[in-house]
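> Show me how the following folds:
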Amino acid sequence: MALFAAMNDMILVFNGEGVCQKVAPTKFNHDRFTANHAQNSYSLADFVNPDQVDEYLATIRTVLSSQQTTTIEYAFNSARLLLGESQALNPSETTPSTRWFSANISPLSQDLVIWVARDITASKEAEVALREEKARSEQLLLNILPAPIAQRLKNQTHTIADSFDNVTVIFADLVNFTQLSTELSSTELVEILNTIFSEFDYLAARHGLEKIKTIGDAYMAVAGLPNLCDDHAARVARMSLDLLDYVDQFNAETGQNFALRIGLNTGPVVAGVIGVTKFGYDLWGDTVNVASRMESQGQAGQIQVTQATYEHLRHEFHLEPRGEIAVKGKGNMHTYWLRRSPGE
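The predicted structure follows:
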């Protein structure tokens, strides 16, 4: 009896009909069952949730027929363990809660099984907490990296660098944001920038672009990587037009006077993950540099595109020649203004 009294397991004996024949005097059982309640008036339904009764009754019968031990794990509302003739709850457990148990069900004879269940709630809660923390960590990773790159980063330790033959890069800059920064508090500036760039993020996802980064008041994204697509230039063009519309809408709603300057270029890039701490997914190559020049040498409220991007868009969108401009490191380049697609 002293041995049983020290045990913190739930030990029960059931027959093949699920009627409890014995409640062992363990510490667990003593804390939960009323002494004046007839032991054989308990049934399996008192120890598992109602929707589990048939399943575990079948398990008991399988153990009896096979004479082999089996192990199950199950969740149960612990308040239902506190049944007695008075229906009174143990003062130490007045609030119903779900507990997890691991039970070994072993044959005791041809007609009886012994059910030894241990409370494993603490370990289950630790598992849940670990899964939730892992999910949070993975979500943070996905906020930094494209999903395919995040998966590769988890599976390999060497440098991730890929070449892409044909993508379209966009730079978008709030041209008068610097001036506004002298008129507003830092908190107001960050709130405005967050509102605008959050909408940019939404539009990037909507049009199938991959956001690369923000640089101060500039926004950089790309289409055509890491997942390849043939319509990368058209995706970026449609997003660019939506960006202009959104900034106009934002100004109308807030009384601000922002203007957006956008530059696009199409061509090959190298993309990869750099750094060990605070790493990020970035792009390199002449295509990126020229896209940045298209933005910086553009005009407020306009979308400037290179000849390479023009060739991808000319059958689907309306573009007007700007003429030649001198581009640092490239010499003179023919560029175009993206207007609207025909019919808009």
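
> Please count neighbours and contacts with C-alpha atoms only from this point.
OK.

> any idea which element the most centrally placed residue in the chain lies in?
When C-alpha atoms, centre = their mean is applied to the chain, the residue found nearest the centroid is residue 139 (4.2 Å). Secondary-structure element containing residue 139, defined by DSSP states H and E: helix 121-144.

> So which elements touch that helix?
Secondary-structure packing of helix 121-144 (3 or more C-alpha pairs under 8 Å, 6 or more residues apart in numbering; DSSP states H and E): strand 98-107.

> Surely residue 230 touches residue 224?
Yes: Residue 230 is within contact range of residue 224, at 7.3 Å (criterion: C-alpha atoms under 8 Å).

> Could you also give me the structure for this next sequence, so I can compare it with the first?
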Amino acid sequence: MDLESFNKLLLQSVGVGLAVFETNGQKLIFSNERFERWFGERTQGGTLTELFPQINAEKMEKRLEGGRAYSFDCELKTGMRSLSLSVEVTNRAMDSQEVLVAECQNVTKVRELEYMIQSYSSMIEKQNRDLKKEKDRVEKVLLNIMPKTVYEEWRQFGVTTPKRYDDCSLLILDFVGFTEMAITEDPAGLISELNDIFTAFDRIVEQFGCERLKTIGDSYIAVSGIPEANPDHANNIAGVALRILHFLKRRNRTHHQKWECRIGINSGAVIGSIVGIQKYVYDIFGPGINLAARMEAQADGMEIVLCEEMRKRLSPLFEVEEIGLRDIRGFGEKRLYRLLASDEISLHD
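Alright, predicted model coming up:
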């Protein structure tokens, strides 16, 4: 075999598609078997730009004049198949004349793999976004049923330790005649109003540095000094109670449905803990919350009732009115008071 035959055989057997074009006119001079199989009849008298219409002629000329290769990717239809080709055009010398050589590599499988990787990455990113969204939703729900510090402990360790709080204040609110309202009024409209009112209560509670513990039906329970200690817990919870009544009085002036509530406030010891295994809830137990519930039961509509021990904890800036001695179930005889106003909030008409 002579050298020329050997070179032709070598060009036919390489794993890339090779084509040689004239520098002037860019007419096809030679192509190997692989190139002809890909391009078929288009190789007959074709030119470089006819075979590769996606070529940027100006950009290619600048790169070739600078002694650099011009590379691009193209899609090629061959019957029912579609090939992805990576093409590199270079200036070469052949038989003492300059020619353009196009080397074409079939990168279809590489592109398919890249597409699969990209699709998989996009899917993973979407799953991560969905997981984060779900995690944020669950976290928001959990933060609505337990204080943040309790949630952080539960998230980190999987359990929480029941804690005793000796220095805290509590508020229990219940609406007057809610059961009758629920029967006679439009249920959807009534619950919508209740949600609006509780949302306003939450803002008031946050304004005074307190925390809404939970709602049970139409009952609303807020705390101060739990789980973070607060030396001003009694004044804060009293401020919340006054602001809530002030809000309801103003609201009732402009709304058809009148909402009246009873509020009991108290300072005392409680134990706080998460209860439940499948359904979690953070709750408090002890004499402090029990006496607050008894105070709420002693109140009339739009009244805030507290006992003498709570009154002694309040700042002199709060105005109270004595109700008298009452026998309180489980606590014996207690002197009770109505909370009327503070230096900032007045309930006097």
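
> sorry, back to before: looking at residue 230 and residue 224 of the first structure, which is more packed in?
When residue 230 of the first structure is set against residue 224 and neighbours are counted by other C-alpha atoms under 10 Å, the residue ahead is residue 224, at 23 against 12.

> sorry, back to before: and the contacts of the helix holding residue 139 of the first structure?
Contact partners of helix 121-144 of the first structure, identified using C-alpha atoms under 8 Å, 6 or more residues apart in numbering, comprise 99, 100, 101, 150, 280, 281.

> Also stretch 330-344 of the first structure?
237, 241, 302-307, 310, 316-327.

> just stretch 165-172 of the second structure next, same as before
For stretch 165-172 of the second structure, contacts defined as C-alpha under 8 Å, 6+ apart pick out 219-227, 229-231, 233-234, 237, 241, 263-272, 288-289, 292-293, 296.

> Could you rerun that using 7 Å?
Residues lying outside stretch 165-172 of the second structure but in contact with it, judged by C-alpha atoms under 7 Å, 6 or more residues apart in numbering, are 220-226, 233-234, 237, 263-271, 289, 292-293, 296.

> Stretch 106-115 of the second structure too?
Contacts made with stretch 106-115 of the second structure from outside it, assessed by C-alpha under 7 Å, 6+ apart, are listed as 83, 84, 85, 86.

> Please list only the buried members of those.
Among these, the ones that count as buried by 16 or more other C-alpha atoms under 10 Å are 83, 84, 85, 86.

> list the buried ones in the helix or strand containing the last one?
When you say that, I think you mean residue 86 of the second structure. Residue 86 of the second structure is part of strand 81-94 when elements are defined by DSSP H and E. Of the residues in strand 81-94 of the second structure, those buried under the neighbour-count criterion (16+ other C-alpha under 10 Å) are 83, 84, 85, 86, 87, 88, 89, 90, 91.

> Identify the residue of the first structure aligned to the last one.
Using TM-score structural alignment, residue 91 of the second structure has no partner in the first structure.

> Residue 99 is in contact with residue 91 of the second structure, correct?
Yes: applying C-alpha atoms under 7 Å as the test, residue 91 of the second structure and residue 99 come out as touching, 5.9 Å apart.

> ok so, going back, with distance to residue 164 of the second structure as extra columns, can I get the buried ones among the contacts of stretch 106-115 of the second structure in TSV?
Listed next are those as TSV, based on distance: C-alpha to C-alpha, whole Å:
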residue	distance to residue 164 of the second structure
83	73
84	71
85	73
86	72
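
> nearest to residue 61 of the second structure, of those?
Among these, residue 86 lies closest to residue 61 of the second structure (C-alpha to C-alpha), at 18.4 Å.

> The closest one and residue 17 of the second structure: what is the separation?
Using C-alpha to C-alpha, to the nearest Å, one gets 10 Å for the distance from residue 86 of the second structure to residue 17 of the second structure.

> what's the overlap in contacts for the two?
Taking C-alpha under 7 Å, 6+ apart as the contact criterion, the common neighbours of residue 86 of the second structure and residue 17 are 104, 105.

> Report the aligned residue range of the second structure for the helix or strand hosting residue 61 of the first structure.
Under the criterion DSSP H and E, the helix or strand holding residue 61 of the first structure is helix 53-66. On the second structure, no counterpart of helix 53-66 of the first structure exists by TM-score structural alignment.

> Just send the contacts of helix 121-144 of the first structure back as a markdown table, with neighbour count and distance to residue 76 of the first structure too.
Supplementary listing: those in a markdown table, determined by neighbours: other C-alpha atoms under 10 Å; distance: C-alpha to C-alpha, whole Å:
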| residue | neighbour count | distance to residue 76 of the first structure |
| --- | --- | --- |
| 99 | 17 | 5 |
| 100 | 20 | 6 |
| 101 | 21 | 8 |
| 150 | 18 | 38 |
| 280 | 16 | 45 |
| 281 | 19 | 46 |
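
> Residue 202 of the first structure: which of these is nearest?
Comparing the contacts of helix 121-144 of the first structure against residue 202 of the first structure with C-alpha to C-alpha picks out residue 281 as the nearest, at 18.7 Å.

> how close does the helix or strand hosting that closest one sit to the second structure?
Element membership for residue 281 of the first structure, per DSSP H and E: strand 280-284. Comparison of strand 280-284 of the first structure with the second structure after fitting gives an average deviation of 0.7 Å (mean C-alpha distance after the TM-score superposition for the first structure).

> count of residues packed around the residue nearest to residue 52 of the second structure when sequence neighbours are not counted?
Computed as C-alpha to C-alpha, 6 or more residues apart in numbering, the closest residue to residue 52 of the second structure that is not its neighbour in sequence is residue 74, at 7.8 Å. The burial count assigned to residue 74 of the second structure is 14, neighbours taken as other C-alpha under 10 Å.
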